[in-house]
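The following comprises the amino acid sequence and a computationally predicted model.
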Amino acid sequence: MTDALKRLSDEGVAIWLDDLSRKRITSGNLGELIDEQHVVGVTTNPTIFQKAISSGDGYEQQLEDLASRGVTVEEAVRMITTADVRDAADILRPVFDATGGKDGRVSIEVDPRLAHNTRATVAEARQLAWLVDRPNTFIKIPATKAGLPGITEVIGKGISVNVTLIFSLERYRAVMDAYMAGLEKAAALGIDLSQIHSVASFFVSRVDTEVDKRLDSVGTDEAKELKSKAAIANARLAYQAYEEAFSSDRWKELERKGANAQRPLWASTGVKDPNLPDTLYVTELVTANTVNTMPEATLQATGDHGEITGDTVRSNYKDAQAVLDAIAKLGISYDDVVQVLEDEGVEKFEASWNDLLSSTEAELKRLAPKEA
């Protein structure tokens, strides 16, 4: 391993692991990543849990106990996932304490089937915060149109939030507005704003997957030159929007009351195209006060051969806008791309959640006490 991960951390990028499992917790692997590879947070999602629990490693005893109690499959899934998040949060607690709550966080997502139901999302977020019962938890809420008022309500109750599934610049600005509106609600209730934290998960690689598919359909030399450039351009412009929002008079007033800025988090940073450098969505998105949540393969690749050369975002706003403008001139609709990605993102998490329910239900039936 090189010291690339340390350099990345020194540049102000918080390194989070985009994965969690019972085995990773009990084997000491998560602790090793924290101690040796500068990992200071963990994100989960329905797909991660579906893969972890379906693998079976470490879940047998809890599944057997749940089966003996005759719990519903939904209760079983929540008991299992919140147990993993609680244990991971305990492992990360020293980081949380050392950073004043900025890092050392573990994220758990509301039921993705509630993504278009504001009221149910808020209720689920409150329930998850109560179930995990750790101060270093982030409740993940998707940035759907229904999710935006949910974000405001949950932040307004003093619950820290990881806003997920952000693809468009317009929606990202709405997310930052929802966050500030939530802080204003919390302040009106006398809640200590310094205890509320948030990140906004801006998805990266999937943008290239969708745009590159459309560029291939155009097929011109100009289109080929633009391949694998949209995602980084989009993320860089998101950071520009972040700088604008968190230098506004509205924000300065909240900051005077102790509020913490909502950091941009680069999500989906594992490359989907094997022809691309495997550290692309790390090395090209280095800038202060951000988070990069990486699959383990991307984390290891960055540690092994990532080239961290300083800030690669703030001097590139003009070029980033030029890339998106050039793609638009080819007839590729940005608005359509980001809407397709949001819809697919919700559908994929719903599918993973349903798969998780199905596989857990099968295990509960297998382990249920046999009637005499």
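Perfect, I can see it now.

Could you use CA atoms for every contact and neighbour count after this?
Will do.

And the contacts of stretch 125-144?
The contact list for stretch 125-144 (CA atoms under 8 Å, 6 or more residues apart in numbering) reads 82-83, 85-86, 89-90, 93, 96, 101, 104-110, 115-116, 121, 147, 150-151, 154, 159-166, 171, 175, 198, 342.

from memory residue 3 sits against residue 303, does it?
Yes. Using CA atoms under 8 Å, residue 3 is in contact with residue 303, at 6.7 Å.

Which one of the two is surrounded by more residues?
residue 303 (21 against 16; other CA atoms under 10 Å).

residue contacts, the more buried one?
1-5, 37.

Does it lie in a helix or a strand, and which?
Secondary structure from DSSP states H and E places residue 303 in helix 296-305.

Would you mind listing the buried residues in that helix?
Along helix 296-305, these residues count as buried under the neighbour rule (16 or more other CA atoms under 10 Å): 298-303.

and what of stretch 278-295?
For stretch 278-295, burial by neighbour count (16+ other CA under 10 Å) applies to 278-288, 290-295.

Please apply the same query to stretch 34-48.
34, 37-48.

Check the offset of that stretch from the chain's centre.
Here stretch 34-48 is found 10 Å from its chain centre; the criterion is CA atoms, centre = their mean, to the nearest Å.

Okay, now it: how far is its last residue from its first?
19 Å (CA to CA, to the nearest Å).

What of stretch 32-48?
End-to-end distance of stretch 32-48: 20 Å, with CA to CA as the criterion.

take the one below as the second:
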Amino acid sequence: MTNATPTAQLSDAGLSIWLDDLSRERLDSGSLQKLIDQKNVVGVTTNPSIFQAAITSGTDYDAKIAELAAQGAGVEETIFEITTADVADACDLFAPIAAATNGVDGRVSIEVDPRLAWDTAGTIAEAKNLYKKVDKDNVLIKIPATIEGLEAITAVLAEGISVNVTLIFSLERYRAVINAFQAGLKQALDNGHDLSKIHSVASFFVSRVDTEIDKRLDAIGTDAAKALKGKAGVANARLAYQVYEELFSTERWAVLAEAGARPQRPLWASTGVKDPAYPDTLYVTELVAAGIVNTMPEKTLDATFDHGVVTGDTITGTYREANTVLNALENLGISYNNVVALLESEGLDKFVASWKELLADVNGALSTARKAS
């Protein structure tokens, strides 16, 4: 254990490392396989911002865009073809891990069009289309945890489709997500699906909580306020794990588990440190427990591999301390409910903006390709 790398130690502690990035370059160059081999990466997550960055930087997609332009494809069809092809190829790369872990790891996530976040029926239809197009057992369809998304999560799981629920910031919404998950599994069981084949993670965002709350603490400016900086994100995530432990030890869950269901694992997202004053492994080493996923940007993965100090479980038994942090923030006049609502809204706006940029860039690339042909 002492001679193992920090990422291997995380794996030994029961934490799964997923990379928060994907591109054609990563697939073709072998760099993704290298991360699997050397840094214990056992899955991948994507989002609209990741695809926007991948497709609009470099020339890796030029030939495919030219090919689709020649076929008369529109901009949305082109993006659908490109992103699903990347995800399907990544699923193939991770297939051995999926097989070795009975589908728990080896997962690759793809998100529904972010403009559908407030459209239940549209989200359900898009999720089915993505699942059918990728056509891999180890794909996860990402659905944002908006109020409208909750019903979609249940409906998609009921079809036997595995789901990554994303953009969770609040403990209350996380409870609603677990409820939607368990309701979906009950419907899937009633529909005749094998529950052991349905997988899900709940992506709870971490660093953005500190970014927003630290800004408010700086505005207050007192010593008491400054003492709380950098503590809210970890405290919030630790309390989410407490919710996970509570809601997956109920009689309702026991009935589903008896039928073969697997728990929806907590996933820590937004784990790159935004404030350089904090340790660059803060949202990794302080959030270790069995049965969870940490999806890391490569910079965070590299930092963890290089100098992360893994001390085992750093979540269990911390709940009183975590509650104390959130109560202290409320006592200073920082509204938890206001912060998490704002973060959800900003997160969705960011993804929609990235998607619109991607639409514009790919539209331009299609036009250029048509003129050149």
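Arrived safely. Here the structure is a predicted model, which is why all the values come from computation and not from measurement.

TM between them?
Comparison of the two superposed chains (TM-score structural alignment, normalised by the length of the first structure) gives a TM-score of 0.99, and 371 aligned residues with a CA RMSD of 1.0 Å.

on that earlier part again, and of the buried residues of helix 296-305 of the first structure, the nearest to residue 353 of the first structure?
Using CA to CA, residue 298 comes nearest to residue 353 of the first structure of those, at 24.5 Å.

Apart from its neighbours in sequence, what residue is nearest that closest one?
Of all residues not flanking residue 298 of the first structure in the chain, residue 270 sits nearest, at 5.8 Å (CA to CA, 6 or more residues apart in numbering).

and the corresponding residue of the second structure for the one you found, how far is that from residue 44 of the second structure?
Alignment note (TM-score structural alignment): residue 270 of the first structure maps to residue 272 of the second structure. Using CA to CA, residue 272 of the second structure is found at 15 Å from residue 44 of the second structure.

just checking, next helix/strand downstream of the helix holding residue 303 of the first structure?
Tracing the chain past helix 296-305 of the first structure, the next element assigned as helix or strand by DSSP H and E is helix 317-329.

tell me, that next one lands on which residues of the second structure?
Aligned using TM-score structural alignment, helix 317-329 of the first structure spans residues 319-331 in the second structure.

Mind checking which of the contacts of stretch 125-144 of the first structure land in helices?
82-83, 85-86, 89-90, 93, 96, 121, 147, 150-151, 154, 171, 175, 342 (DSSP state H).

Buried ones among these?
With burial judged by 16+ other CA under 10 Å, the buried subset of these is 82-83, 85-86, 89-90, 93, 96, 121, 147, 150-151, 154, 171, 175, 342.

mind listing what's buried in stretch 27-36 of the first structure?
Buried residues in stretch 27-36 of the first structure, counted by 16+ other CA under 10 Å: 30-31, 33-34.

So which bit of the second structure is it matched to?
Using TM-score structural alignment, stretch 27-36 of the first structure pairs with 29-38 in the second structure.

quick one: that stretch to chain centroid distance?
Stretch 29-38 of the second structure sits 20 Å away from the centroid of its parent chain (CA atoms, centre = their mean).

Same question for stretch 117-130 of the second structure.
18 Å.

List the buried residues in it.
Neighbour counts over stretch 117-130 of the second structure (16+ other CA under 10 Å) mark 117-118, 120, 122-124, 126-127, 130 as buried.

Same list (those) but as TSV, adding distance to residue 236 of the second structure.
Below are these laid out as TSV (distance: CA to CA, whole Å):
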residue	distance to residue 236 of the second structure
117	24
118	25
120	27
122	31
123	28
124	29
126	31
127	29
130	32
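
What separation is there between residue 313 of the second structure and residue 252 of the second structure?
Between residue 313 of the second structure and residue 252 of the second structure the distance, using CA to CA, works out to 27 Å.
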